[in-house]
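>>> can't give you the sequence, but here's the structure:
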């Protein structure tokens, strides 16, 4: 890959999922998104990279049998120095749970959480720069942090990653967008008491699909769940679903793709 493909620090550059049943999970996402798989770095146990038309879009790893962590898609934010960023996370009230450690020749990573407990990763790219395709059906197209309120947590991401935080002024919604170099890269949504108690604050990955309704039906057929049926929103047509192990994600047919 060329230097031009390197993600600007603070930009979501990868999504990864840790599960108990790696083979069954690959079957689910292959059927849902058309992903194919190749082995990735094995530092944290068995791990595969998902490919779409030969381009890397996501990673899936296998948890040790005795680890009972929440099964969740985790976004990774790009950094030029994982160790320095990890120190910044700690000094700003976050936690570094794993790493920083080298993932073979691919890069250096850590798994962290913000001050209210939402888990995310950081990625210092070497050979592997992250998601190579974003936009076509089957690719991650957006990440949103669901949290209690956006103001204080927005300051954390601004302090650690240099994000510009742009609140949406509204009496009804607590919502802000994170920008890097003037470009929106992720969003923050304050849900207050409406945040699901069993999950707490968490990052949500949106995956593009050609047809939200058909994809939601397929999720059910494949053993997943539909938590919130398809509906029209500003971003496009959305459905909130889980895979068979309970990892929550959003299906979206983006409004922009309809316009196109």
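Cool, the structure landed. Quick caveat: nothing in here was measured; it's all calculated off a predicted structure.
>>> can we go C-alpha only for contacts and neighbour counts from here?
Will do.
>>> which residues in the protein form helices?
Assigned by DSSP state H, the chain shows helices spanning 22-33, 82-91, 150-161, 212-221, 255-259.
>>> so which of those helices is nearest residue 127?
Among those, the nearest to residue 127 by CA to CA is helix 82-91 (14.9 Å).
>>> buried set for the closest one?
Residues 82-83, 85-86, 88-90 are the ones in helix 82-91 that count as buried (16 or more other CA atoms under 10 Å).
>>> try stretch 3-14
Buried residues in stretch 3-14, defined by neighbour count with 16+ other CA under 10 Å: 6-7, 9-14.
>>> what sits against the residue lying closest to residue 173 once chain neighbours are set aside?
Spatial nearest neighbour of residue 173, excluding adjacent residues (CA to CA, 6 or more residues apart in numbering): residue 190 at 7.6 Å. Applying CA atoms under 8 Å, 6 or more residues apart in numbering to residue 190 gives the contacts 146-150, 173-175.
>>> out of these, which end up buried?
146-150, 174-175.
>>> return the subset of those lying in strands.
Counting by DSSP state E, the part of these found in strands is 146-147, 174-175.
>>> just send those back as TSV, with distance to residue 200 too.
Converted to TSV, those look like this (distance: CA to CA, whole Å):
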residue	distance to residue 200
146	8
147	7
174	16
175	17
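>>> quick revisit: dump the helices of the chain to JSON lines, plus distance to residue 42.
JSON lines is the format used below for those (distance: least, CA to CA, whole Å):
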{"stretch": "helix 22-33", "distance to residue 42": "13"}
{"stretch": "helix 82-91", "distance to residue 42": "19"}
{"stretch": "helix 150-161", "distance to residue 42": "28"}
{"stretch": "helix 212-221", "distance to residue 42": "29"}
{"stretch": "helix 255-259", "distance to residue 42": "36"}
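>>> please look at residue 211 and residue 257 and confirm they touch.
No. Under the criterion of CA atoms under 8 Å, residue 211 makes no contact with residue 257, lying 10.8 Å away.
>>> for comparison:
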């Protein structure tokens, strides 16, 4: 297993969390699909579960507040040296701070924010809980990317908020089905930004990818568990992938891992 034993550098994706209407149904879907087990997480913001893979945390499941009409969705969280400071930068750069910053028990400090186009993401200042502890292996997060109509504005926004380089890849990238820009931390790409062609009518959003050993098998299992296949399986520059939906409409992507 590819273990993450140190705290992620500021601006790096460090956690993903699903906000669901039915936590039991979410466990019954994602548990067998990705090989997860579940433990209790912080309760300050409502009932919350941590998904574990081989005993280490890789993702979270939270409960949507009833009656507000929010969609079931996955949220990407970025590591913050100071959640309060980064939340102020989000505001200064034209984004919105929707929740927090708040203390999540002893686990850490969190804020839910959105960028200029309304794409929602989280800021996480890890304390007892630094973030995911495995990446890129079957069942763990593999990649996350922003779908947005304004790649240039998004690149400037995230570069300013996190204080890291966001590099445009070049005009040939869309033809190769690659990201249009890459957020880099210490020279290493950690997340992608993809232009409006990938939105397929949906709102701007961060899209989460999970590694699986066999994309076709995972897509078939998702259907058997009550989910849907939205696209694929198909080959991409990153390997075979498929876009899926869980039974409550939460979208995510699975990508084949060589691990």
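Perfect, I can see it now. Since the model is a prediction, treat every value here as computed from it, not as a measurement.
>>> quick one: TM-score?
Superposed pair, TM-score by TM-score structural alignment, normalised by the length of the second structure: 0.94. Supporting alignment: 252 aligned residues with a CA RMSD of 1.5 Å.
>>> what's the separation between residue 34 of the second structure and residue 28 of the second structure?
Relative to residue 28 of the second structure, residue 34 of the second structure is positioned 11 Å away (CA to CA, to the nearest Å).
>>> the residue nearest to residue 173 of the first structure pairs with which position in the second structure?
Counting by TM-score structural alignment, residue 190 of the first structure lines up with residue 195 in the second structure.
>>> show me the strands in the stretch 151-259 of the second structure, by range?
Here the stretch 151-259 of the second structure has its strands, by DSSP state E, counting those that start in this stretch, at 166-168, 181-185, 188-194, 205-212, 228-236, 239-245, 251-256.
>>> can you lay out those as JSON lines showing mean neighbour count?
Shown next, in JSON lines, are the strands of the stretch 151-259 of the second structure (neighbours: other CA atoms under 10 Å):
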{"stretch": "strand 166-168", "mean neighbour count": "20"}
{"stretch": "strand 181-185", "mean neighbour count": "21"}
{"stretch": "strand 188-194", "mean neighbour count": "20"}
{"stretch": "strand 205-212", "mean neighbour count": "23"}
{"stretch": "strand 228-236", "mean neighbour count": "16"}
{"stretch": "strand 239-245", "mean neighbour count": "20"}
{"stretch": "strand 251-256", "mean neighbour count": "24"}
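>>> tell me, how many residues neighbour the nearest residue to residue 30 of the second structure once chain neighbours are set aside?
Take residue 30 of the second structure and drop its neighbours on the chain: the residue closest to it by CA to CA, 6+ apart is residue 36, 6.8 Å away. Other residues near residue 36 of the second structure number 23, with proximity taken as other CA atoms under 10 Å.
>>> spit out the contact partners of residue 36 of the second structure.
Taking CA under 8 Å, 6+ apart, one finds 30, 51-53, 139 in contact with residue 36 of the second structure.
>>> so what's residue 44 of the first structure closest to, chain neighbours aside?
Spatially, and ignoring its direct neighbours in sequence, residue 44 of the first structure is nearest to residue 61 (7.8 Å; CA to CA, 6+ apart).
>>> neighbours around the one you found, how many?
Using other CA under 10 Å, the number of residues around residue 61 of the first structure comes to 23.
>>> now swap in residue 25 of the second structure and tell me
Residue 25 of the second structure: 16 surrounding residues under other CA under 10 Å.
>>> can you give me the distance of it to residue 226 of the second structure?
For residue 25 of the second structure relative to residue 226 of the second structure (CA to CA), the value is 10 Å.
>>> ok, now residue 87 of the second structure?
Distance of residue 87 of the second structure to residue 226 of the second structure, given as CA to CA: 37 Å.
>>> what does residue 97 of the second structure align to in the first structure?
Alignment note (TM-score structural alignment): residue 97 of the second structure maps to residue 96 of the first structure.
>>> show me what contacts that match?
Counting by CA under 8 Å, 6+ apart, residue 96 of the first structure touches 86, 89-90, 110-113.
>>> closest to residue 230 of the first structure out of the helices of the first structure?
Counting by CA to CA, residue 230 of the first structure lies closest to helix 212-221 out of those; the figure is 6.0 Å.
>>> post-alignment, that closest one versus the second structure, mean distance?
For helix 212-221 of the first structure, the mean deviation from the second structure after alignment is 0.4 Å (mean CA distance after the TM-score superposition for the first structure).
>>> ok so, going back, closest one to residue 129 of the first structure among the helices of the first structure?
Residue 129 of the first structure sits nearest to helix 82-91 of all the helices of the first structure, at 13.8 Å, using CA to CA.
>>> the closest one vs the second structure, average distance?
With mean CA distance after the TM-score superposition for the first structure, helix 82-91 of the first structure averages 0.4 Å from its match.
>>> who's in contact with residue 83 of the first structure?
Counting by CA under 8 Å, 6+ apart, residue 83 of the first structure touches residue 100.
>>> nearest residue to the most centrally placed residue in the first structure other than its sequence neighbours?
Geometric centre of the first structure, nearest residue: residue 75, 3.0 Å, by CA atoms, centre = their mean. Nearest residue to residue 75 of the first structure in three dimensions, chain neighbours excluded: residue 15, at 4.4 Å (CA to CA, 6+ apart).
>>> the one you found touches residue 73, doesn't it?
Yes. With contact defined as CA under 8 Å, residue 15 of the first structure reaches residue 73; the gap is 6.5 Å.
>>> got any residues that touch both of those two?
When contacts are counted by CA under 8 Å, 6+ apart, residue 15 of the first structure and residue 73 are jointly contacted by residue 205.
>>> follow-up on the earlier one: turn the buried residues of helix 82-91 of the first structure into TSV, columns for distance to residue 183 of the first structure.
Listed next are the buried residues of helix 82-91 of the first structure as TSV, based on distance: CA to CA, whole Å:
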residue	distance to residue 183 of the first structure
82	22
83	25
85	21
86	24
88	23
89	23
90	26
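>>> next, give me the two most distant ones among these.
Among these, 82 and 90 lie farthest apart (CA to CA), at 12.3 Å.
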